[in-house]
Structure formats: C-alpha cells, structure tokens
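**Q** Next come a sequence and a model predicted from it.
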Amino acid sequence: MRKYSKSIAIVLVILMFATAIIGCSSKSNKDAASSSPTAGASESPSASASASASTETESNTYPENGLPKDQEVTLKFGFWEAGAGREGIDFAMKSFSDKFPNVKFDTTYSPDIFKLVDTKIAAGDDNDMFDIFTAGGAANLNQLVDEKKLEPQEDLWDRDAYDAPGKKLKEVTIDGLYTGAQRYNKVSYNLPDSGWTGGLYYDKAFFEKNGWNQDPKTWDEFIALLDTIKAAGVIPITYPGVYSVYLEFGFGPKNFEIAEGNGNLDAFYKNYKSFGTPWYTAPETKEKWNRIYEMGKKGYFPDGVAAINHTQSQMQVMQHKAAMVVTGSWVQNEMKDATPEGFVWGYMGVPAKNADQTTWLRNGVQGGINIWAAKPDLNKKWAKEFALWLMNLDVQKAAVALSGSIPVRKDFGDDPARLDALQDAPKAVTAYTSQHKVRFENQTQDVTLTDPAWAQSDKTLADAIPAITNGKKDPGPVLEAAEKLLETALAKQKK
C-alpha cells in the first residue's frame, strides 16, 4: 500500500508510479602518460608522443560522458506536441546544446506524431526514421523490442545524475519510479521525466460564487453535488467523447476503491494486474460502470458527448456551460491562451465510497524518449545522454513552469522556488492530496498481451463509453463482449 501524503513535498515524492526506462553511454578510458623512470632524464620521443596523445584525447572529449567534442551530431526528434506544449522540451534541447555545442536537434512537432512514427516504421527506411521520438509513439512497442528496433536504456538508472554527481539516477528520482518502471523482459526502453494526475478540474471562483461543495467526501455527497449543479442549469461533468478513454482519468481506479470498501482489495488488485478472469466482468468493475450508467441516465454528462474533443470539453468549463471536466493536470497549460480573467483551476477526486476510506486517483508518467536502434552508435550515445539530461532539476523546473507537468525528482521540493513554479492545476492536486487519504493507480498490468483480440476488447468498451454516459447503453452486455475477446487473447497467448 502506498501511504497518503501529508505535505506538498511528500506529494511530489509519491505522485506517480511508473512506466520508465533508461539507457547509458559508455565512459572512455584515458591513456596514462608514461615517463622515464630515470631521474633527471628527458622523456623519450615515444613517451612524449603518448603524453601528447593523452592530453589531446582528454581535451577532445567531454569529462562528463567521454564523448567526442569535435564530431557534429544532429538528432532527428519526433516530438508529440499535446497539452504540455513544446516550451518545456525546447528548454531541455537548448540547455543540452549549450552544454554540448556539437549536438543539435532537428525536431518535428506534431499532435499526430505517433501516426507519423508508425508511417516511418512501416516505410522501413532507417535513414529517414527519427533518431528519437516521444516515448510510446508507436503502435506496437513490444513488437519493436522483439525485433530489436529500440535501443535499451536500462543502464541509465545506474548513471550519476548530471546535476548530482555521486548519486545514481534511481536514487534521486521519486520513490517507486525505478522499482515500478514498466519494462519489457526486465529492460527499460524509455525514461519518464514528468508525471500527471487525473480527476475533475473546475473553476474555483465559479464554485465559490454558486456555493457549491468543492470537497465531497463520499459518493452520496458527490451525487448531491451533481444534482445541485444540474438544478442550476449547468452540465455537471464533461469529458472528450471523441477520446472516450479520457473518462478513465477521473473514474478509472474507482473499481479498486469499491473493492477496498468491500474488503476485497488484495484479491481484486492481484486479479487486475495479472489479467485474471473475470476481468471486465469482475463485480467491482461492473459496479463502477453501472454507477456511471446511472449518472448518465440522470443527465450528468453532456448530450452529444461523442462529438466533443478535449479542448472543446475544457472550453465548456471555461465558459461555465459545464462545472467540471475529466482531464489531467496538464489542463492549465493546454488552455493557457483561452483562460478567462479570474479563472482559477481547482481539483477534486471522485469519492466512490461512503466511509472514511482511501480515494483512488488515476496517475501516470509521461515524457521521455524512445531511441531507434538502427542509427549510428554516436547518435545513440548522445540520445541516451539527452534522456539522462531530461532528469536535471533545471529541466524539471522548466517542464513544471512551462508545460504544467509534475516533477519526478525527489529533491525537487527542497527549493521553495521550484515548488512555486508549479502551475495552479498541479498545485490544486497537491493541495487535495495533502488533505485527503489517497492512493495513486496507473492501471497498468504486469502481463503484456499481444493478440489482436486484446485490442479489440479494449476498443469494444471505449466505443461504448459515450452511449453509457448518456444513459443509452447498458454496460453489462458491453463488458461481457469485451470479456469474451479478452479470453480469446489469453488463450492464444498460452499457445
């Protein structure tokens, strides 16, 4: 069990679990200059040449990593420009090139970078492929690993952090990041450099004006709040039905919370993490979706939600057409150009219990890079150095201030100025978690399924979510259909 937080500093330490990954560059050996053992004798030509060669070698390599200073390298970078924007990664690239001026970046920014990555992979042209791309930016990372298309980064965990000599990366990152990192065959293939927390985000000023409860502590209080909001002619909760899995950012781990309330957490947790069946039709998961269905029948979600995208749903809250939006802690940064004067981001988790119990919150890590294996060795070594560089405190601070992310360095909170860099939305998260008993869950599994039936089962539920939240589709048959597809994937996995 993860302990609930009691201060902002602790929150920063426990805010995420992990999906991480890392790799390392080798350190060069330096030749020791030899001198004549005879006192007063001059160096022989060969000894002088050796000393000169050693000095030249040292001067032409960086002491931090042993890589050459005089070889120009350009890393082609495919960056996913989404809610966090590009300012944080731009700071990281500029500071890296300032430190290592022989390394440049040729960056492609796109909200559809994952599709572009898959297109390049399908084309099979390693020269045209990105050297590095935002982690997760491929349809089937497990297959790429099996085909040795991605560069391992596991060894970076044992490298010293650039700004903390003598301390390994796994020692300076938040508790659980290293041990809980998502790996393939016990190897990491990307390094997550920031985190996020999902839930319900809203305008504090709007809530205060209407006298609405900003801190419902039980399911009954939560439903009472939604009734009050709906009675005022405002949509209680919106979310992007175009990307329906966003709903899970607010309601995803509620089945864990229900299981804990029923005294069945250990068995449910083990079953969930290992794809034990029943999975979709586990009683706790069915109850979660039945509650959402009942909310839909009461009109707590927008009509026509299936056509609403993420920015439109967030604009509904900014325009006070909706009271709360299901999204992640990056929301303030994503909507910074549209935020009206006087708008202050607030945050609440969904309490799925009616007792003094833990509230489960969806969280995760983001950022980091995958490295294409079929690239020159020097490019791959510099790519690993950049992966390590993203963990520097100044880079983390820039990501917090410019991208709205949550840091993954455990010493980030040692400096109050760094804490002040947090945007209002992440600050609202830390305030909530410091005042409540919470547990974070990333909803990942310990088992990897590769059969297409697994993806089909996931899509079956995702496609039905808008109709469920509009009260038009009973989730029971949907969950049963998804369960059958999962069973097919599990059976094929065993063969």
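**A** All right, it came through fine. Residues are numbered from 1 along each chain as shown.
**Q** Could you use CA atoms for every contact and neighbour count after this?
**A** OK.
**Q** Without its sequence neighbours, what residue ends up closest to Leu75?
**A** Phe105 (4.8 Å; C-alpha to C-alpha, 6 or more residues apart in numbering).
**Q** My guess is the one you found contacts Glu72. True?
**A** No - between Phe105 and Glu72 there is no contact under C-alpha atoms under 8 Å: 11.0 Å.
**Q** Have a look at those two and say which one is more surrounded.
**A** Phe105 (17 against 13; other C-alpha atoms under 10 Å).
**Q** Excluding residues flanking it in the chain, which one is nearest Ala139?
**A** Using C-alpha to C-alpha, 6+ apart, the closest residue to Ala139 is Asp118 (6.6 Å).
**Q** then this one, side by side with the first:
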Amino acid sequence: MNPESLHRPYPTRRSLLRTAGAATLAAPLLSACVTAADDDAPADNGGGAKSADNPLGVKPDAPLEVVVFKGGYGDEYAIKAEQKYTEKYPAAKIDHKGLQKVGEAMQPRFVAGNPPDVVDNTGAGRLDIATLVSAKQVSDLAELLDAPAFDQPGKKVRDTLLPGVVDDGTFGGSTVTLNFTYTVWGVWYSKSLFAERGWAYPATWSDMLALCETIKKAGIAPWTYQGKYPEYINDPLLTMAAKIGGLDLVKAVDNLLPDAWTQPGLTQAAEAFAELAGKGYLMSGSEALSHTEAQAAWCQKKAAFIPCGSWLESEQKDVTPAGFDMVMGTVPVPAGSALPVTAIQAASSESYLVPAKAKNVAGGLEYLRILFSKESATAFAQANSTLPAVAGATEGLTLSSGLGSVRDAVKAAGGDAFNYRFRTWYAPLAKAVDDATGELVNRRISPADWSTRIQKASDSLAKDTTVVKYTR
C-alpha cells in the first residue's frame, strides 16, 4: 500500500502500496486495452429478492469469488468475513484467492471482461483505479453505503465509517472503492528510549532541530528513512506543508493549479527537510536502505526517528525488541502555521472494489457489508495492531503502544485531519513528487529546484487531455 499506496490510498495512498509484510512503492498497472463496462453487460448481477434480511438482493446459491491482497495484514481477516457469508448463504460456494501481486493477476481478467466479484486492490503494482473508473469497470457502491449496517441496528453502512473514508473512494461523484484500514502518517520513536534519555517529543520544527542536535551528540542518528522508497520521507514534508498553508494548499495541489507547488507552505517544508539533511541529521546510508532495512536499524536504536504510516507496528511485530514501545508523534510545525500541531494526514487504505462485470455483484456488495461490520473490524484491530476504517472498532480493547498512539492522534486531531488526493488520482505526479523529494533530502537539488521540478510535472499533467481530471 501506499507504500501502499499509497497513501493513499496513499495509502493509498496510500495511496498505500503494500507488499508481503511490508510497504513499498511501485507504479499501478492497467492495460489501456480495458474497455468500458457498457460494451458487455455482466452475465449475472446476483438477482436475488431483496428483503430486510437480504437488503442487497443476494442470490443465495450464487458462487462468490474474492481476491485479497495477502500482505502485511495477511488474509485471515478476509477469510473470517467469508465464513460469515457462508453462515448466511450456505449454498454459496466461495473461491478465495490470497495474492501478493494483485494487479499482475487481475489485469488480464479485467481486460477479458471476466473479473472476480470482490478485489482488494492493494499492493505494489496494483491496478490503476483512475483507469478502471474511466473505463467504467467498477461498481458504484452507493447501494452498499445506504444499506443497513451488518451488526449495528439503526445505522447505514456509511454512518459506521471514520471521517474521509467515503471521500477517499469517490471519483467524479461516485464512490467506487471502500477502504478497510485507516492510516495515519507521522514520525515514530521509541517511548522507552526517549524516557531513558530524558528526551521529549518536539511540538515545533525548531524544537525538532534542537533535539536532533542533542541526539546526534549522544551518538545516535536523529533520523533514518526508507531511502529506496522516498514516499516515506515525502509524507512528513507534505504534512508539514499542509499544516503551514492549510487546506487551501492541499486543494491547490490536488486541483493541479499552476502555482500550487510554489506556495510558501510547500517551499518552507522543502527548506525544512533540506535543512534536516544539510545538518547531517539523516543516518548515513539511509538513501540505499529498503523499508525493512531502515525500520530494522530504527528498531535497533541506531536512529531515533523514522517517518511511516500507522501500519509500522504491525509490519515490525516480528523484529521489534521487547520494551521498545514504539509510538507515533504528529509532524512538528513552524510557529504560525495554519493548522495546529495535532493536525494529521490520514486516509483510509486497503482498497476493496466490486467490478462492474462481476458475475455476482450483489454478493460482492454483501461480502463488503459483512467485512465492514464492527465485529469484523474489531477482530482485525486485535490481530493486526492497526486502526480499521469502522468507527468505534477499538472500543474496550487494550491497545498496544503503537495503535494506542494512533488512536489518540486521531482523537486529538478531531476535525483537523486531511489527505492529499493526487496520489490516487494521478500516479505519474505521485512518482514525480517522490523522486524529487528523494533528490532533495540527498542534497542533489535545492528546495527551489524541487518546487520548480514538481510544478512542471503538475502543469504537464494538467495540459494532458488524455488524462481524466478530478477536482475538490
């Protein structure tokens, strides 16, 4: 996912791009040969009678094919939802596929007009959702969102989701994906290390730089990052920019405005991270590290800070030392910023869709109704130390240090949560931004060059009439 992309879906994201047990950056896939779904009607959309117990009209004996990205979260949570489906529709045969390269496996099936009924479109090389949308290859999920929640009487599915989840899957006014996890991006550190050294997590960027000097003198690298995938270091930079410039800056970027990347918020954030690198506060050799290598070095306390999304604790669970107590801090900001330090960049990820040409669209929608139940989301949170997209899913749970810090950050942010959409809408621009930030923090381009380079990529995309544009 983002990186699972991804952000973002980052990630999505995440877009959040997730590989097996990890997050990495890769381009999404989809052949230009995909035809519009209108060209060939689906063979069977379910066709069952609707009732209070069957609000989506599932045909009880229709087979159901579910394809799930088997990455850091595994696929057991999805299988449990399938078991619930089978309890309700015992005559329905379920074909489950847990894959690590969803895009590679699904691309030919979408092109051939024979997709499965549900796809978890996540992971490196996932299908490009914008291309699927323009080709009318995905179902509108409005009927699902307005259906009764599976285990919360009196609520619709849409009413059970955290803020922004519906918007994250909306293209041109239609919600076509529903994301199962809720990702927050921040800066991670070891609570026990900081307590041992008497360090306090900084609220302002000047405090961050002062603490980095202290950390460096203690013989520890202040920061490391997943150098082979510069999206990771890009996240706190863009978060800082949004906090400095406010939501108008985020909208300008997403709307491909001609002066978006030259706004003071973005140039100040680029200067801040250039200074972080220039003062030697990035661990030597970070540029060459994969996500697993950088995160392992951080867990070994070779570096104090690492930027990452809230999947980090789950991803590191097998290698994190006892008593490390990782927690996520929000991105520090310069004084006078438009948004408070508690503001967060957050988005839903782990992106589920129901193909328009699926043989059992109604069954696919019903499966998602079950998957997004509170019971399902709570079990997922317990198993994966990750915040689900369903509100209240962690109520009453004893949370790990990492997940607890993420939940607390979401509560503290309140309405000050934001997310860039350009990653999901325009994959080429996302890559251009990540590449430029990689060059910036490795001191090969200046902040001014960073801004100019990305604005040029944005302007080129804005002028490309072959690319469907979205606005917010």
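**A** Cool, got the structure. Owing to the predicted nature of the structure, the values given are computational and were not obtained by experimental measurement.
**Q** Is the residue nearest to Ala139 of the first structure within a helix or a strand, and which one?
**A** helix 113-123 (DSSP states H and E).
**Q** what's that helix packed up against?
**A** strand 73-80 (3 or more C-alpha pairs under 8 Å, 6 or more residues apart in numbering; DSSP states H and E).
**Q** how distant is the strand it packs on from the center of its chain?
**A** Mean C-alpha position of strand 73-80 of the first structure versus that of the full chain (C-alpha atoms, centre = their mean, to the nearest Å) differs by 20 Å.
**Q** what's the angle from that strand to helix 113-123?
**A** Per axes from the mean of the first three to the mean of the last three C-alpha atoms, to 10 degrees, the angle that strand 73-80 of the first structure makes with helix 113-123 is 120 degrees.
**Q** So which elements touch strand 73-80 of the first structure?
**A** With contacts defined as 3+ C-alpha pairs under 8 Å, 6+ apart, strand 73-80 of the first structure has these neighbours: strand 103-110, helix 113-123, strand 132-134, helix 377-389.
**Q** Helices of the stretch 51-200 of the first structure, residue ranges please.
**A** With DSSP state H, counting those that start in this stretch, the ranges of helices along the stretch 51-200 of the first structure come out as 87-99, 113-123, 141-146, 169-172.
**Q** right, and these - which one's nearest Pro45 of the first structure?
**A** helix 87-99 (36.1 Å; C-alpha to C-alpha).
**Q** In the second structure, point out the residues matching the closest one.
**A** Alignment note (TM-score structural alignment): helix 87-99 of the first structure is matched to residues 76-88 of the second structure.
**Q** now do stretch 308-323 of the first structure
**A** Mapping stretch 308-323 of the first structure onto the second structure (TM-score structural alignment) gives residues 289-304.
**Q** Now that stretch: buried residues?
**A** Within stretch 289-304 of the second structure, the residues that qualify as buried are 289-292, 294-299, 301-304, counting by 16 or more other C-alpha atoms under 10 Å.
**Q** Return the member of those nearest to Leu209 of the second structure.
**A** Closest to Leu209 of the second structure, out of all of these and judged by C-alpha to C-alpha, is Ala304, at 12.7 Å.
**Q** part of a strand, is that closest one?
**A** Yes - under DSSP: H, G, I helix; E, B strand; the rest coil, Ala304 of the second structure falls within a strand.
**Q** you'd agree Leu361 of the first structure is up against Glu257?
**A** No - judged on C-alpha under 8 Å, Leu361 of the first structure makes no contact with Glu257 at a distance of 9.3 Å.
**Q** Between those two, point out the one with more neighbours.
**A** Relative neighbour count places Leu361 above the other of Leu361 of the first structure and Glu257, with 27 against 24, counting by other C-alpha under 10 Å.
**Q** Quick check: the gap between the more buried one and Gly299 of the first structure.
**A** Leu361 of the first structure sits 24 Å away from Gly299 of the first structure, going by C-alpha to C-alpha, to the nearest Å.
**Q** Mind telling me what Glu257 of the first structure corresponds to in the second structure?
**A** Residue pairing (TM-score structural alignment): Glu257 of the first structure is matched to Lys243 of the second structure.
**Q** Where does that match sit, in terms of helix or strand?
**A** Here Lys243 of the second structure, judged by DSSP H and E, is contained in helix 231-245.
**Q** Which strands and helices lie in contact with that helix?
**A** Contact here means 3+ C-alpha pairs under 8 Å, 6+ apart; on that basis helix 231-245 of the second structure packs against strand 178-190, helix 247-254, helix 264-278, strand 303-309, helix 427-441.
**Q** what's the fourth one packed up against?
**A** Using 3+ C-alpha pairs under 8 Å, 6+ apart as the contact criterion, the elements in contact with strand 303-309 of the second structure are strand 178-190, strand 221-223, helix 231-245, helix 291-299.
**Q** for these, which one sits closest to Ala457 of the second structure?
**A** Closest approach to Ala457 of the second structure among these is made by helix 231-245 (16.3 Å; C-alpha to C-alpha).
**Q** Contacts only, for Ser194 of the first structure.
**A** Residues in contact with Ser194 of the first structure, defined by C-alpha atoms under 8 Å, 6 or more residues apart in numbering, are 365-367, 396, 399, 405-408.
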